[in-house]
Every structure is written in C-alpha cells, then in structure tokens.
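Q: got a predicted structure here, sequence first:
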Amino acid sequence: EGDEACDDGNDVDADACTNSCKMATCGDGIVWVGEEQCDDGPDNGPGKACNEMCQPGSCGDGELGPGETCDDGNDDNTDECAACQQATCGDGFTWAGEETCDDGNDVDTDDCTNACEPADCGDGVVWEDMEECDDGNDVDTDGCTNECLKPRRVIFVTNAKFTGNLGGLSGADEECALAADAVKLPNAGSFKAWLSNGSNWPAKRLDTAYSGMYVLTDGTVVAENGWADLTDGELLHPVDLSETKMKVNAAPWTNTKADGTSVGASHCESWTEEMMPQIVGAFGSTNATDARWTDAMGTSSCTGEFPLYCIEDL
C-alpha cells in the first residue's frame, strides 16, 4: 500500500523484499541471500571489496582491489604481476625472463640464492651440504678450489719408529719425506716432522697461513680450517693413520705444544742423542683429539723408539 514497493509479511531483511518494504537490489547495503555475495551499498564499485555486481573483488578480475599492488586480469603467476603483487625475487613465483628460480625464502645458502639464481660453485655463496667453500673467483690455488673444495694437506704418523737421534730436525724431515715418497703421496718432498727443539718448532717451520683442511692418508678430516684449527687444542679425529693407512697406537716424538711451539728442553739434545738414558724427549698420543695429541705431558728416554708425525707443507 502507499509507497511500499513490496510487502511479504515477514521480518526477513535479506530476501527479495527488505524490511523497509523495498525490492532488494544490488547497492542497497543488504546482502540478498541467494542472489548477492556481498553488498557494501555506496561503497560498491570497481576495485572495491565488493564490486558493482555485488560480487567480491578477487585477484585476477582486472581491478585493483584491497591488498593488491597489481591485477592484470589473468592467472599467470610467472609474469610481472604474480598473485596480484608486483613480481619480486623471494615471492615464491619464478618471474619468466627475469628470474631462473624463486623458492620464496630468504635463505641464501640453499639451492636458490637470494638473487633468485640457482646455487653454483663460484657465485660467492657457500651452498650448504654441497660446497665446502665458495670464494667467488676462478683462482684454483687459493683457500678454495674451483670445485668449491677446501685444499687438503696430509698428516700421518710413521710406521717406522726412531730413537731420539733423528739427525736433528732436518733428519726428521727427511724421514717424513722418505715415508711419503715410499707410498707416492703427492708433494712427498714437502713433508716435515711435527717436531720441536729448543729454538725451532712447527709454528716457525710450517705454513701458518694455510686455511684449508688437514686430512689423514685415507681422507679423514683432522682439522677443517687450516693452521688455526690444527693448533686450537681440539682435533676432529686423532692422527692415528700411517703413510700406508695402517692404524697406529703410539706416542710419537714431538716436544711440541698444541699451539705448535716447543714444550721446552725435552728434545733429546736437539734430536741428536740416543745413548744417554737420562736425556729425554717429550711425546704426544695417537689416541687423543685434545692437546694431548701432541703434548701428552710425558717424556721418555731417548734410547726408546717412537714414530714421528709428518705433515705436508707446500
């Protein structure tokens, strides 16, 4: 009656006839059940949460909606607008022609770097579990090879045993070189004894700038990060293999502390004495991974026979 457009005799506001006795229509601010999905009244429109057809705005409708930085009207997430966000490295979508991978995270050490490039030896980023190092250059003779491996130098304990008369440090070095050469180890002539007298010791005699790995003759890693790691008082594995890869349980002559310096005067008269029982030499232990590997805090008469530690030193 009167100015009513309809009157359905109920108080349901969301059917075809609203409670103001007007015909339901898109834009009246009331969601007409079964006909409309949304209705924000005057706020309906292109790019709004509810469009002019009383349908929710959605990614891919070609209209820039709330929370969207772009909407190119397609469902292609490999172009410059992916999931209605401007394509960028790290969004989890590989932007065709711009990126070669995109794993959607900020982890730079997995198989897709933070530059959205596949991890590769030489990119300057260490690929976890795949590379030992990556210095981003093509120099094969520095601390990281062109295969992204750390250089390796061998350390072993001799099969042969010697009295304290080694012919001095030079004689001990010669024994190490001979042992390495007998089994055709690379750079056999560079091997030196891990041995100290009163005025000279490994920290003086060896390459302290080396940053690669020290390994046993079977490749087992003893120290991973060069001289500093070898001399920090904690090894990853005992130095217990000989040049022939035989397990050795012994106390090698050393007179050397874990830091590569001399223990003191326990050096068999600079490793030239074997006759006088009262003259002693200090030794290490092939069973130890702590400082005792080189300094077992014991001495023995120089008449005794013990092996030597030998270390590659290019």
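A: Nice, I can see it.
Q: switch to C-alpha atoms for all contacts and neighbour counts from now on
A: OK.
Q: how near is residue 168 to residue 86?
A: 73 Å (CA to CA, to the nearest Å).
Q: out of the two, which sits in the more crowded spot?
A: residue 168 (19 against 14; other CA atoms under 10 Å).
Q: putting a second one here so we can go through both:
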Amino acid sequence: MKLLCFQDGQSPRCAALIADLGDTLEIFDLRHIAALAEARDIGELAAAPAEALAALRARLNAPDGALRTRRIARSQLLAPIPRPARNVFCVGRNYLEHVREGDLKRGIQTPIPQHPQYFTKPPSTVVGDGGAIEIEPSVSDKIDYEVELAVVIGTAVRNASAESATASVFGYTIINDVTARDLQRRHDQWFKGKGLDTFCPMGPWVVTQDEIADPHSLGLQLWVNGDLRQSDTTAHMHFKLGQIIADLSQGMTLLPGDVIATGTPPGVGYAMTPPQFLRAGDVVTCEIERIGRLSNPVRLRRD
C-alpha cells in the first residue's frame, strides 16, 4: 500500500493512493475504515492494530468498481508525518563514496565508520511534497541537498538483533536531508546545520514494507532544476537497515511512527567544483525506485 496524508479543509486526513494522475491523485479515504478513521498521519496508522490494516488491505483488493474513491489535488498532499512526535533520526556517512567526495574536497581522510553515526532533525524541519525549502542568507548561504531512503517504524523495538530488527519496519519514504554546510562545519555536532526550519522534506507517501521485498536494491536519484546530481543504489549503504535499527534500539526504545533517514550517496553540491549550493528559485526533486518522487521549490523566507 501507498499511504498518504492530505489536507482536507482544516484537518489532515489519511488515505491510500489508488493512482497518481500527476496534478491530481485518486485516493481511498481511510475514514471508510472505522478503526482508522481518526488517524491524523501515517505515524498513527503505523501504530494501528494489525486487524485494522488487514481490513484496509482487503478493501483495497476489492473488485474493480467496488471501491469508493475520490480525487484530490496534488497540492493537498502533506508530509506523511507532518509533525513527528519525536525528532527524525538520521544516519551520517553511510555511503562511503559520499564520505570520499567530502574528504577529497576538504583535503582530509575520514576513517571508515565502525558504528553508525547519528544526528536528529526536529519536527519543525518537516515539509511535504511541494512544500518550500526556505532559506535565509543571513543565517546560511551554503544550503545543500541529500536524497535519502527513510524507514518508518511500525512496532516498538528495543535491544533488537540485526536479524530481527527489520520486522519492526512499517514502511519506507523519501527524505531530503537539507543541510547548511557552513553551520554543519561550525558546530562540533551536526544538529544545527541539519535542523533549520523546512530542512526535512518528506514524502510523497509511505510505501508499506510488504511492497518492497529488498530495500537494499532501490535506485535513488536527485535533480536540481532538472540537472541530475545524485544517482546511486541503496545497495551501497555501509550499514544496512537491520544493523541501523538494531544499533539504535540498544537501550533506547524506538516507537511506532519514528522515522530514520539512512544516509545519502555521492553527488552533493558542496563537493562539486565549484560548489553548487541551492538558491531561491531552484526546484529539488528526489526519486527512489518503488516509492515515488518528492519535489520541493526553494524560496527566501519572509517573516
């Protein structure tokens, strides 16, 4: 299933995607499933009883014409989890070619990570498909992009093994880990440079775990104004999803609706010669095979 969150009047609602028609989307509104009718985002769906999700799958498999669908404008899409209950967990330096391109640019040699390296992005960073990445030149003029596969947790997990950890996955989505490179370098930790408002585009929806047999064989790409910048495969992750979830869960409970971004491949703007940072008027488009496309304009913030 592809599950999405959309704006319906004053309230966010959840739906299953039936067809992507470009500027419009054909959906099945989850208010028709009593046990799911009050869900406000995909994080809440991830925590729903298994029987309710099974009922949804059965309804979606109904014969043609038996499903009551509706159409919404693509502009109504929200991030699958517009305001996560907790910070988005992120893994840094998880594609070694990305590490090498940064080392080459800075004239250093970073040791190969022996353990996953974590940082987080606060809930205020999240925007959905079509939402603007807002930049403030007085804060940073070195804004970069990073396409990443993200995992949505579906069941609470603590002290998991690498072999059992992926059983906790509800589904997958796309994240653009937008980064202020100057702030990232200025502070010893990456939180500030990664945590500015609107710096976590997420979406366009969540694809449930059962639809992606191997999350380590997905192509991922990113374009800026139609110019291909990043193109790689999740096969090149240094730490695989089971390792990441297991490591993060040691002594720390991961909860339904938690989101984990799993790192970016090479091709980022700061590593280019000369560096190519984002500017107002740009459009950044991320795509991951089997999931979809996430596109966001860049604009100046005006308070």
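A: Everything's here; your move. Since we're looking at a predicted model, the values are computed, not measured.
Q: and the TM-score between them?
A: Aligned and superposed, the two chains score 0.20 in TM-score terms (TM-score structural alignment, normalised by the length of structure 2); 109 aligned residues with a CA RMSD of 6.6 Å.
Q: for the residue lying closest to residue 310 of structure 1 once chain neighbours are set aside, the count of nearby residues, please.
A: Among residues not flanking residue 310 of structure 1 along the chain, residue 193 sits closest, at 4.6 Å (CA to CA, 6 or more residues apart in numbering). Residue 193 of structure 1 has 30 neighbours, counted by other CA under 10 Å.
Q: wait, residue 193 of structure 1 sits on residue 173?
A: Yes: the pair residue 193 of structure 1 / residue 173 is scored as a contact, 5.0 Å apart, by CA atoms under 8 Å.
Q: shared neighbours, the two?
A: Both residue 193 of structure 1 and residue 173 are contacted by residue 310, under the criterion CA atoms under 8 Å, 6 or more residues apart in numbering.
Q: what helices or strands is the host helix or strand of residue 134 of structure 2 leaning on?
A: Using DSSP states H and E, residue 134 of structure 2 sits within strand 133-135. Applying 3 or more CA pairs under 8 Å, 6 or more residues apart in numbering; DSSP states H and E, we find strand 133-135 of structure 2 packed against strand 292-300.
Q: buried ones in the strand it packs on?
A: 292-299 (16 or more other CA atoms under 10 Å).
Q: doesn't residue 174 of structure 1 lie inside a helix?
A: Yes: secondary structure of residue 174 of structure 1 (DSSP: H, G, I helix; E, B strand; the rest coil): part of a helix.
Q: nearest residue to it in space, ignoring adjacent ones along the chain?
A: Nearest to residue 174 of structure 1 is residue 192, by CA to CA, 6+ apart, at 7.4 Å.
Q: tell me how far that neighbour lies from residue 228 of structure 1.
A: 18 Å.
Q: residue 221 of structure 1 now?
A: Counting by CA to CA, the gap from residue 221 of structure 1 to residue 228 of structure 1 is 14 Å.
Q: please tell me how far the residue nearest to residue 310 of structure 1 sits from residue 86 of structure 1.
A: Taken as CA to CA, the span from residue 193 of structure 1 to residue 86 of structure 1 is 63 Å.
Q: of residue 221 and residue 228 of structure 1, who's got more company?
A: In terms of neighbours (other CA under 10 Å), residue 221 is the more surrounded of residue 221 of structure 1 and residue 228; the figures are 20 against 15.
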